[in-house]
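Asks: pasted the sequence and its predicted model underneath.
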Amino acid sequence: MEQQGARGRGALLDLTPLTQSPAFARLWAGRSVASIGSQLTLVAVGLNVFALVRPESGAGAATFAVALTGVFALVPTILAGLYGGMLADAFDRRTVALVSALVSWAATIVLAVLSWTGTETTASLYVLTVVTACAATVLVATETAATPRLLPARLLPAASALNGVGIGLAVTAGPGLAGVLVAAVGFAWCYTIDAVLFVGTLVAVLTLPPLPPEGRVERPGLASLRSGLAFLRSAPNVRASFVVDIVAMTFGQPRVLYPAVGAVTLGGGPITVGVLSAAFAIGALVSSVFSGRVGAVRMQGRAVERAIQVYGLCTVLFGAVLLVAAVGAATGALPSPAGPAWVALAAVALAGAGAADNVSAIFRSTILQTAAPDSVRGRLQGIFIVVVTGGPRVGDLYAGALAVTGVLFLPPLVGGVLIIALVTLIAARSGFRRYDALRPTS
């Protein structure tokens, strides 16, 4: 069902939030530019760990080592999200965002220095990934909690779609560029470019207006956390949006497989890693470009359910491509590795997953921003970011552990089926399908 006035909306991206709020426009632009560098580092760190471990331990163990990059950051990221959300509710959100941005920037600079001097180790890569993940969690939670203070509620779906464009551009350009840079000039350039581009985030945060807390302020601590969790327990729709996303991210994140897929199954090495990573982002970008009508969707819970079901199906298709390539190589029907045509098929499946994930993210973000009051929005955004960042890291462990068997198609094939089944069950039993944007209830 559509909201009143939907017929007047075009299919293309709604740019109204950028003209309505200069502060939001600056934040969006700075964050979009800086995100390109973040994606450079994300891909480069995985390839760096893989390159350090593979010569001695083989592709399977190296893939698991790549998975540990995310796993080690899981608990610290959870703590950072929870505490960062409390900080965002208790202090000026501009100040909280600025401090966390500076910490992330400093860690990236250290990473670049270690790489240029040839002194990076798997341990240093793990530690610096933890630091940047924690700082980024606080930063994103704070910025997102501040968005409803910069825009009216009717423009929040369009703002989420714009964020999808920024992320899509970053994840499209970043991984592809990372693959080329790593192959051509090495890891250090990726980390250095990230440090330079991150200045965009610093400028954007510095130019935000003051954003002091509104309503009742609770000092960060266990009492504040309990208060936020109590609200979440009383908010079935917000809670369901978190749970379905955990399912999708846990069982539908095959990114740790990319280095091994590029080296063993499909071929192409770092270039294939960049292509597969970029494909997901291209799907998200295309869905954002044609998101003009998202503000007209009333039944946003049902929209989330359907989007995640499509995400699960595309994950299954990606696993099927790897399965056919592996069986074909084993029987002699296909070359080993399979080659560019199979890389393209895998990329198409991942593009579909990216598009579906972005649609889900637009509506989940809107539900949280409209259903939660400002006084607890920071804490809920912290929990939301924990879900968004923690889920994929659990997924890294899931995929990496199964990949040790050498059967690379198994994680996405099984995971996609689980996503479809579990999300359908959760949406049916929770009543999440009935969430109405015209009558938002937490």
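Replies: Here it is on my side, so go on.
Asks: CA only for contacts and neighbour counts going forward, please
Replies: Will do.
Asks: how far is the helix or strand in which Ala428 is found from where the chain is centred?
Replies: Taking DSSP states H and E as the criterion, the element that holds Ala428 is helix 410-430. Between the mean C-alpha point of helix 410-430 and the mean C-alpha point of its chain there is a distance of 19 Å (C-alpha atoms, centre = their mean, to the nearest Å).
Asks: in it, what counts as buried?
Replies: Neighbour counts over helix 410-430 (16 or more other C-alpha atoms under 10 Å) mark 410-420, 422-424, 426-427 as buried.
Asks: go on, stretch 99-116?
Replies: Using 16+ other C-alpha under 10 Å as the test for burial, stretch 99-116 gives 100-105, 107-116.
Asks: what do you get for stretch 362-380?
Replies: Going by neighbour count (16+ other C-alpha under 10 Å), the buried part of stretch 362-380 is 362-372, 374-380.
Asks: and the longest helix anywhere in the chain, what other elements does it pack with?
Replies: Longest among the helix segments of the chain by residue count, using DSSP state H, is helix 22-57. Here helix 22-57 touches helix 16-20, helix 59-71, helix 122-150, helix 156-184, helix 187-197, helix 199-206, helix 258-260, going by 3 or more C-alpha pairs under 8 Å, 6 or more residues apart in numbering; DSSP states H and E.
Asks: again, only using 7 Å
Replies: Using 3 or more C-alpha pairs under 7 Å, 6 or more residues apart in numbering; DSSP states H and E as the contact criterion, the elements in contact with helix 22-57 are helix 59-71, helix 122-150, helix 156-184, helix 187-197, helix 199-206.
Asks: still on that earlier bit, can you name the residues in contact with the helix holding Ala428?
Replies: Here helix 410-430 makes contact (C-alpha atoms under 7 Å, 6 or more residues apart in numbering) with 244, 247-248, 251-252, 254, 305, 309, 312-313, 315-316, 318-320, 399, 402, 433.
Asks: in helices, which of those fall?
Replies: Cross-referencing the contacts of helix 410-430 with the helices (criterion: DSSP H) gives 244, 247-248, 251, 305, 309, 312-313, 315-316, 318-320, 399, 402 as the overlap.
Asks: got another, please set it beside the one above:
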Amino acid sequence: MAGAVTSFGSFLTMIALPLQVKELTGSAFAVGAIGAVQLVPLIVFGLYGGALADAMDRRTLILLTELGLGLLTVLLLVNSLLPHPMLWLLYVVAGLTSALAGIQQPALDALMARIVPHDQLTAAAALNSIRWQLSAIVGPSVAGLIVAFAGLPVAYGLDLLTFVVSTLLAVRLAAAPPAHDAQRPSLAGIWAGARYAWQRKELLGTYAVDMVAMFFAYPNAIFPFLADDLDATWALGLMYAAGSVGSVLVSLTSGWTSRVYRHGRMVAAGAALWGLAMAAAGALPNIWLVLLCLAVAGGADMISGLFRSTLWNQTIPDELRGRLAGIELLSYMTGPQLGQVRAGSMAALTSVRTSVWSGGVACVAAVGLLAASLPKLMAYDSRTNPHALKVRAARAAREASPAAQ
């Protein structure tokens, strides 16, 4: 519930912040540069946040970072009320928000596999996605109306309110202390997690597929300009929400995923379909067809994401889960940030629609090359993979122990 509330508010700001940069500069490159500003803090603090999630109480870490994110929203609200809002402050807040999100997300991700039965992780990922995607639908749709009719300060103010509510709800989370022999966060500990990930070529494959898909085919930063190009500024909120509609439809009908065991193949297939749909969205001139393509893209991304999440959670040992969650964060967050930079730069050099469709085509080609060069990812089978069998056995042993009972 805390996640649903805070996600709704975050999507309000996700619309308001690039729109404010657009209003202040009129530059697609300046809007895309938000992604560049967020990239370095995400890399540094995502890795450190993973080490923290293995070394301290995850509930405490979540609460502290939620409070910090709320304070940053206060800065956005105050800045929007100034006669001449400061552009540089928007970039500073974007970078700090990225840093705190990098610290928080591994702790959130590491909780699921500890409390959900091993064979229900795909279903849990689908349910978790539903609450996030519903916020992604309602948030952008409402944000477009709020910004258009009430202004940026109201959008930021509502986001601040959601942080207050989500923090009060998060207080009710059960404590999630680290293992009794957990080490203090250190570069050596982070390196141990990275070394484990490097040895797991199927894990590396999921990271690589997701990163190239987002790098080439994540044009969200230039949606305001695409809406202008399609003469449909009224549909900006719908453009941001369309992908989430497709994601929710896939999540609500995801019972079939429990009968699929070749997770790596589904990760690649979903990413390729994402690229195809984005290419079509950039080429089509009708706003309703564009919205349909964005919905298809969102559904395809959800298919890839569900099987990525299942593969990760079913094969990573609990004592490494926080650090690996930090690495996972880099894979699924760094790609979109770089994708915003690519989309904005390409739009500035060519045109907005060329940036969108060419990125989709490049995504399909890159995923195809990765699928051909990653045999372990394509051969992964959850029924026979030794890492999945080991984690399943360890989970069963813990549940059968007298301490667990």
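Replies: Cool, got the structure. In this text the structure is predicted, and so the values were computed from the model without any measurement.
Asks: what TM-score do we get after superposing?
Replies: Scored by TM-score structural alignment, normalised by the length of structure 2, the superposition of the two chains gives a TM-score of 0.92; 386 aligned residues with a C-alpha RMSD of 1.5 Å.
Asks: alignment lookup: Gln183 of structure 2 to structure 1.
Replies: Residue correspondence, TM-score structural alignment: Gln183 of structure 2 in this structure matches Glu218 in structure 1.
Asks: which SS state does its match fall under?
Replies: For Glu218 of structure 1, the reduced secondary structure class is coil; criterion used: DSSP: H, G, I helix; E, B strand; the rest coil.
Asks: so how far is Asp89 of structure 1 from it?
Replies: Distance from Glu218 of structure 1 to Asp89 of structure 1, counting by C-alpha to C-alpha, to the nearest Å: 8 Å.
Asks: now Thr119 of structure 1
Replies: 40 Å.
Asks: same deal with Gly382 of structure 1?
Replies: 10 Å.
Asks: ok, the nearest residue to Trp132 of structure 2 once chain neighbours are set aside - how many residues close by?
Replies: If the residues on either side of it in the chain are set aside, Trp132 of structure 2 comes closest to Ala4, at 5.9 Å by C-alpha to C-alpha, 6 or more residues apart in numbering. Neighbourhood size, Ala4 of structure 2 [other C-alpha atoms under 10 Å]: 20.
Asks: Ala4 of structure 2: what's it in contact with?
Replies: Going by C-alpha under 7 Å, 6+ apart, Ala4 of structure 2 touches 131-132, 135.
Asks: looking at those, which is nearest Leu100 of structure 2?
Replies: In terms of C-alpha to C-alpha, no member of the contacts of Ala4 of structure 2 lies closer to Leu100 of structure 2 than Trp132, at 18.5 Å.
Asks: what does that closest one correspond to in structure 1?
Replies: Structural alignment places Trp132 of structure 2 opposite Ile167 in structure 1 (criterion: TM-score structural alignment).
Asks: now do the residue nearest to Trp132 of structure 2 against Leu134 of structure 2, distance only.
Replies: When C-alpha to C-alpha is the yardstick, Ala4 of structure 2 and Leu134 of structure 2 sit 8 Å from each other.
Asks: could you do Ala365 of structure 2 as well?
Replies: Looking at Ala365 of structure 2 against Leu134 of structure 2, where the rule is C-alpha to C-alpha, the gap reads 31 Å.
Asks: swap in Ser382 of structure 2?
Replies: Using C-alpha to C-alpha, we find Ser382 of structure 2 at a distance of 29 Å from Leu134 of structure 2.
Asks: if we can go back for a sec, list the residues that contact the match of Gln183 of structure 2.
Replies: Neighbour list for Glu218 of structure 1: 90, 224 [criterion: C-alpha under 7 Å, 6+ apart].
Asks: ok, 8 Å please
Replies: By C-alpha atoms under 8 Å, 6 or more residues apart in numbering, the contact set of Glu218 of structure 1 is 89-90, 224.
Asks: kindly reformat these as CSV containing distance to Ala240 of structure 1 and neighbour count.
Replies: As requested, those are exported to CSV (distance: C-alpha to C-alpha, whole Å; neighbours: other C-alpha atoms under 10 Å):
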residue, distance to Ala240 of structure 1, neighbour count
Asp89, 23, 30
Ala90, 26, 23
Ser224, 22, 22
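Asks: keep only those of those residues that are in strands.
Replies: Among the contacts of Glu218 of structure 1, none falls in strands (DSSP state E).
Asks: need the residues you listed in a markdown table (columns: distance to Phe231 of structure 1).
Replies: Formatted as a markdown table, the entries for those read as follows, by distance: C-alpha to C-alpha, whole Å:
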| residue | distance to Phe231 of structure 1 |
| --- | --- |
| Asp89 | 14 |
| Ala90 | 16 |
| Ser224 | 11 |
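Asks: of those residues, which belong to helices?
Replies: Filtering the contacts of Glu218 of structure 1 for helices - DSSP H - leaves 89-90, 224.
Asks: hmm, back to that, show me which residues of the longest helix of structure 1 are buried.
Replies: By neighbour count with 16+ other C-alpha under 10 Å, helix 22-57 of structure 1 contains the buried residues 23-51, 53-54.
Asks: what's the angle from it to helix 187-197?
Replies: Here the directions of helix 22-57 of structure 1 and helix 187-197 differ by 170 degrees (axes from the mean of the first three to the mean of the last three C-alpha atoms, to 10 degrees).
Asks: that older thread, which residue numbers in structure 2 go with the helix holding Ala428 of structure 1?
Replies: Per TM-score structural alignment, the counterpart of helix 410-430 of structure 1 in structure 2 is residues 354-374.
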